[in-house]
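*Asks:* coords below, sequence missing:
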């Protein structure tokens, strides 16, 4: 039996959302919060506008793109895009994890669009991206948070496309370079790479997306929280600091704190570098492991933020599916009981295994201290299930 490691991660929070706060964060960081005042007052709008412009600056979003804060986290932002923009063209839906499957369900069963093609792949794989037609609108996730599989780059997206590219980038934004000239609609939330709080989403619209919004009126009723236009024109106020519903100004202040920290570590380049260093530490460990492997079958498509691992040990593979699920749950529970890693069980719909958040707010030193605990814990689980 392996000896229990003597050191634990200083921060055992490896949840894939909401994710760990930035290093050194405390409630004192929110001291200048705009509280007890209307978010529509001058000071409140200024805070919201600052989040928008700081996000634009760090992510490198072109000046002619509109960026706004919207309700209901990344899910709300994606739904807003689907309900507001789809309909004029056929739609190609790409899915290789649970959230992508959810967007497929919404488009087919809720919007009831007729001309929809779906390209799906099992966990660990990508669908064949070459099958996509850019004469159609295309909906996809950049990084599959629940599968640990991402698109390797934007080369597969046609620069001279007729349709819109609609990208759920919630666990990719601030962690992976995004080719903005290839993306017409991009969504994310504060709770992933920035380590912010939930319930607030962001959306970036290219000029082509704005043109679609102003030329297309959906045939279905539009809930208030999805309405991006007013009188047939883009509601510009959403993209200058106004919001459709009331935001939490505590969350706004926290987002500003995260963005200021992001600048302090080198902006986007620094954030990407931190994610890559975390992934490199895990990758080096995986290459030497006799029981763990990436869920992603092609390492070039493996996420550098939501790192999903499968158990490859013979004793584990010999278990029934139900027993594998119980063993993987026991593995995550044991790590939590030891305060070595919190919330690293695989997503409920994913294959049995582990999911380690390795985003920019996580220190590489904590990743390195976690890995021996994984080796220790799997041995404890093996004695219970073998």
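*Replies:* Happy to help now that I have it. Note that the structure is predicted; figures quoted are calculated from it, not measured.
*Asks:* use CA for all of it now, contacts and neighbours both
*Replies:* OK.
*Asks:* Distance from stretch 112-120 to the middle of the chain?
*Replies:* 23 Å (CA atoms, centre = their mean, to the nearest Å).
*Asks:* Apologies, that question was intended for stretch 83-99.
*Replies:* Per CA atoms, centre = their mean, the centroid offset for stretch 83-99 relative to its chain is 17 Å.
*Asks:* Please apply the same query to stretch 334-351.
*Replies:* That offset, for stretch 334-351, works out to 18 Å (CA atoms, centre = their mean).
*Asks:* again, but for stretch 373-383
*Replies:* With CA atoms, centre = their mean, you get 29 Å for stretch 373-383.
*Asks:* So what touches that stretch?
*Replies:* 1-5, 315-316, 327, 330-331, 334-335, 340 (CA atoms under 8 Å, 6 or more residues apart in numbering).
*Asks:* Over to stretch 263-278?
*Replies:* Residues contacting stretch 263-278 (CA under 8 Å, 6+ apart): 58-59, 174-177, 262, 304-305, 358-360, 362-364, 367.
*Asks:* Show me just the buried residues among the residues you listed.
*Replies:* Buried subset of those (neighbour count, 16 or more other CA atoms under 10 Å): 58-59, 174-176, 262, 304-305, 358-360, 362-364, 367.
*Asks:* ok, and here's another one to check against it:
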């Protein structure tokens, strides 16, 4: 080995050894001298492309990186943010209806919806909103269902096993981290159901170019972890659903459904052959119940949750509206992209950066197994650095970090330093 290379390696070994000396007790290694022990540990780490990390001194201002319910907005104060809640008042009172109508109107304004699109508040979170759309609208045409994560797969099972639709085609990704071939979808003649952003896979559609402007069928989109963080071309979408607890960090149990005029036309011209539960009914006497889209909700809502959603909308408006929300999510993703690029032991589940989610960012460890990953996430939780970042149970061993607009980029930067430290504690004995 050339002399300069030996000198460089020796320097690397000594520097790595000095990092390790503060983390481990070498007096417990009696068979080696102190320097021999540190050099052996450092050499093993360098051979694996891993350099030991010192324990970070600063923690994120919030350890909440869960992909749902997600972090509350910056500066959120439980008392102040909800101080205007009409507690103890009926949702059908004048003040209750006014709050619900405000939530609908502000949603339309901030999202920049076409004037002829309708917004309604419905029961059972995003799941209820998607199933409401499927139970009311599917049946007249063949259906193409596209999925690349667990929830989208559930919509396919609903169509086949519960609605028992006769003409259903499935377009699924071959593995987590990929999209199916969307060019094969017949979005011109068939109804289509798809999830814009795969929360459990970290994969999002890059655009809606595969959906024609002129089409016979309806496009039903589950966009719960995309809307408010990604650009949605509204004229390509006939039904879009989401819930408050994702990008805006609201509370759970309530869903949102957005309808195009084409979706309304289907509702008023088609009656499904199966019975509809009361909480799914959007029509009366074969006409759309438009009062639902003015704040007259189907069942009792939590006015506390409504106020929390209004607070999130006001915050979104105060920072610059939809463009600012999208930019914050993109900048958050950029923090993790820079970090992953400089590490050889972690990678994005979505290998194609064009389909990479900027909200539910899913990462895969390449050198430690699932049990080691569990210990890593438990270590971060014990340190109160990151809560609830385990990957979905069916996904490859890894972590899932929420990067929606309510998360601060500075907190993500600090989180990466803690992940480096936690990994350095586990990798030497758990590398595979």
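*Replies:* It's in. From a predicted model like this one, the values you see are computed outputs, not experimental measurements.
*Asks:* which of the contacts of stretch 373-383 of structure 1 has the most neighbours?
*Replies:* residue 340 (26 neighbours; other CA atoms under 10 Å).
*Asks:* What count of nearby residues applies to the nearest residue to residue 111 of structure 2 once chain neighbours are set aside?
*Replies:* Nearest non-adjacent residue to residue 111 of structure 2, counting by CA to CA, 6 or more residues apart in numbering: residue 322, 6.3 Å away. The number of residues packed near residue 322 of structure 2 is 20, by other CA under 10 Å.
*Asks:* Tell me the residue in structure 1 aligned with residue 322 of structure 2.
*Replies:* If you follow residue 322 of structure 2 across to structure 1 using TM-score structural alignment, you land on residue 268.
*Asks:* do the same with residue 15 of structure 2
*Replies:* Aligned partner of residue 15 of structure 2 by TM-score structural alignment: none.
*Asks:* Tell me the counterpart of residue 42 of structure 1 in structure 2.
*Replies:* In structure 2, residue 42 of structure 1 lands on residue 94 (TM-score structural alignment).
*Asks:* which ones are touching that match?
*Replies:* Neighbours of residue 94 of structure 2 in contact, by CA under 8 Å, 6+ apart: none.
*Asks:* To which residue of structure 2 is residue 352 of structure 1 aligned?
*Replies:* By TM-score structural alignment, residue 352 of structure 1 lines up with residue 397.
*Asks:* How many neighbouring residues does the residue lying closest to that match once chain neighbours are set aside have?
*Replies:* Nearest non-adjacent residue to residue 397 of structure 2, counting by CA to CA, 6+ apart: residue 370, 4.9 Å away. A count of neighbours around residue 370 of structure 2, defined by other CA under 10 Å, yields 14.
*Asks:* didn't residue 370 of structure 2 look like it was pressed against residue 394?
*Replies:* No. Assessed by CA atoms under 8 Å, residue 370 of structure 2 is found out of contact with residue 394, at 11.4 Å.
*Asks:* How are the helices of the stretch 251-400 of structure 2 distributed by residue range?
*Replies:* 261-269, 303-318, 321-341, 370-382 (DSSP state H, counting those that start in this stretch).
*Asks:* And the second one, what's buried?
*Replies:* Along helix 303-318 of structure 2, these residues count as buried under the neighbour rule (16+ other CA under 10 Å): 303-313, 315-317.
*Asks:* do the first one as well
*Replies:* With burial defined by 16+ other CA under 10 Å, the residues of helix 261-269 of structure 2 counted as buried are 262-264, 266-268.
*Asks:* Which stretch of structure 2 lines up against stretch 189-199 of structure 1?
*Replies:* With TM-score structural alignment as the criterion, stretch 189-199 of structure 1 aligns to 243-253.
*Asks:* tell me how far stretch 373-386 of structure 1 is from the chain's mean position?
*Replies:* The answer for stretch 373-386 of structure 1 is 30 Å, by CA atoms, centre = their mean.
*Asks:* now stretch 94-111 of structure 2
*Replies:* The answer for stretch 94-111 of structure 2 is 25 Å, by CA atoms, centre = their mean.
*Asks:* Equivalent analysis for stretch 235-250 of structure 2, please.
*Replies:* Worked out by CA atoms, centre = their mean, stretch 235-250 of structure 2 lies 11 Å from the chain centre.
*Asks:* Buried ones in it, by neighbour count?
*Replies:* 236-250.
*Asks:* Rebuild the helices of the stretch 251-400 of structure 2 as TSV, extending it with distance to residue 37 of structure 2.
*Replies:* Below are the helices of the stretch 251-400 of structure 2 laid out as TSV (distance: least, CA to CA, whole Å):
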stretch	distance to residue 37 of structure 2
helix 261-269	69
helix 303-318	54
helix 321-341	30
helix 370-382	24
